[in-house]
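1. Sharing a model prediction with you, sequence too.
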Amino acid sequence: MTNRLSENLVMECKKKLLIAKQDVLNRFRTAQREVIHLDKASGDEGDQSVAHIEEHSFLVAQERMRNQLLEIEMALSRIEQGTFGVCEETEEVIESDRLLAIPWTRLSIEGAEIREAVSRRFAR
């Protein structure tokens, strides 16, 4: 299905995905080094509370980075499989501008709107 997208577009998206992957890995390593230096055992209750809050923030950020890395890896896999750029919801080609802005996206604008409408309907 990738043949419906230009090879240049796919290669540009792959380049962006690899850069984004490296960025996420670098941010993860930096955050990991910072949390290692937290000393939760020392200080008064205020210091310990701040350390716990920082640790919680690290864990939330780590989960976000893990999810983003997973999306990037899945997009790279779709490039290799030849299914990159096809909306999971509508099975239509995802808009080029959208792919360039968010190369790991799995949904076209229309597909994202459909998913959002369905999730709102079931959230009630």
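-> Alright, I've got the coordinates.
2. contacts, neighbours, all on C-alpha from now
-> OK.
3. how near is residue 7 to residue 84?
-> Here residue 7 is placed at a distance of 11 Å from residue 84 (C-alpha to C-alpha, to the nearest Å).
4. Next: residue 68.
-> 17 Å.
5. Equivalent analysis for residue 71, please.
-> For residue 71, the distance to residue 84 - C-alpha to C-alpha - is 12 Å.
6. alright, now check it against this:
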Amino acid sequence: MAFSKDFLMGQKEKLLKHKMRVMNTMKENYHTEVIAQTEDTIEDGDQAQIYTNQNVSFSLQKSSIKTLHDIETALEKIEKGNYGICEETGEPIETKRLEKQPWVRLSLEAQEELERQEKKFLRAA
């Protein structure tokens, strides 16, 4: 399935806007974390809360980094002419799915299968 030039340019614009949002959020989270760590008084009970906040912050940062990577991959695919192809099946990804999440790398069916496999793995562990 070949996408129109207008569709691809629209997707590129969405990707670039989302990239900026993610980067701004990461920057804000970093500054918030730095401020929290440099406060003068830390009571004993606050230490546990700081640790919890750091774990949450790390998880959010990790998720944001993955999203940025996926956005960069999608932008590269637009340039190379293979945008919208499922990395697992090689089949086209549904247009509606791409419109909702332009950086998506898998078709809905492939994503569902991946999630089933992850659940099986977690149950076995």
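-> Nice, thanks for sending it over. Since the model is a prediction, treat every value here as computed from it, not as a measurement.
7. Please say which of residue 71 and residue 84 of the first structure ends up with more neighbours.
-> For the pair residue 71 of the first structure and residue 84, the greater number of neighbours falls to residue 84 (28 against 18), based on other C-alpha atoms under 10 Å.
8. what residue of the second structure takes the place of that one?
-> In the second structure, the residue paired with residue 84 of the first structure is residue 83, using TM-score structural alignment.
9. Skipping its backbone neighbours, what lies nearest that match in space?
-> residue 77 (4.6 Å; C-alpha to C-alpha, 6 or more residues apart in numbering).
10. Around residue 8 of the second structure, how many other residues sit close by?
-> Counted with other C-alpha under 10 Å, residue 8 of the second structure comes out at 19.
11. and it, that's in a helix?
-> Yes: assessed with DSSP: H, G, I helix; E, B strand; the rest coil, residue 8 of the second structure lies in a helix.
12. What's it aligned with over in the first structure?
-> Per TM-score structural alignment, residue 8 of the second structure is aligned with residue 10.
13. surely that match meets residue 80?
-> No: counting by C-alpha atoms under 8 Å, residue 10 of the first structure stays clear of residue 80, with 10.4 Å between them.
14. How about the secondary structure of the residue nearest to the spatial centre of the second structure?
-> Central residue of the second structure (C-alpha atoms, centre = their mean): residue 67, 2.2 Å from the mean position. Recorded secondary structure, residue 67 of the second structure: helix (three-state DSSP).
15. Show the contacting residues for it.
-> Neighbour list for residue 67 of the second structure: 22, 103 [criterion: C-alpha atoms under 8 Å, 6 or more residues apart in numbering].
16. could you pull out the helices for the second structure?
-> In the second structure, the helices defined using DSSP state H lie at 5-37, 44-80, 95-100, 108-124.
17. circling back: tell me how many other residues crowd the residue nearest to residue 83 of the second structure.
-> 15.
18. surely it meets residue 86?
-> No: using C-alpha under 8 Å, residue 77 of the second structure is not in contact with residue 86, being 11.4 Å away.
19. Tell me how many other residues crowd residue 102 of the first structure.
-> So residue 102 of the first structure, with other C-alpha under 10 Å, has 14 neighbours.
20. Would you mind measuring from it to residue 10 of the first structure?
-> Noted for residue 102 of the first structure: a distance of 12 Å to residue 10 of the first structure, by C-alpha to C-alpha.
21. do the same with residue 62 of the first structure
-> 28 Å.
22. Name the nearest residue to residue 52 of the first structure, sequence neighbours excluded.
-> residue 40 (7.1 Å).
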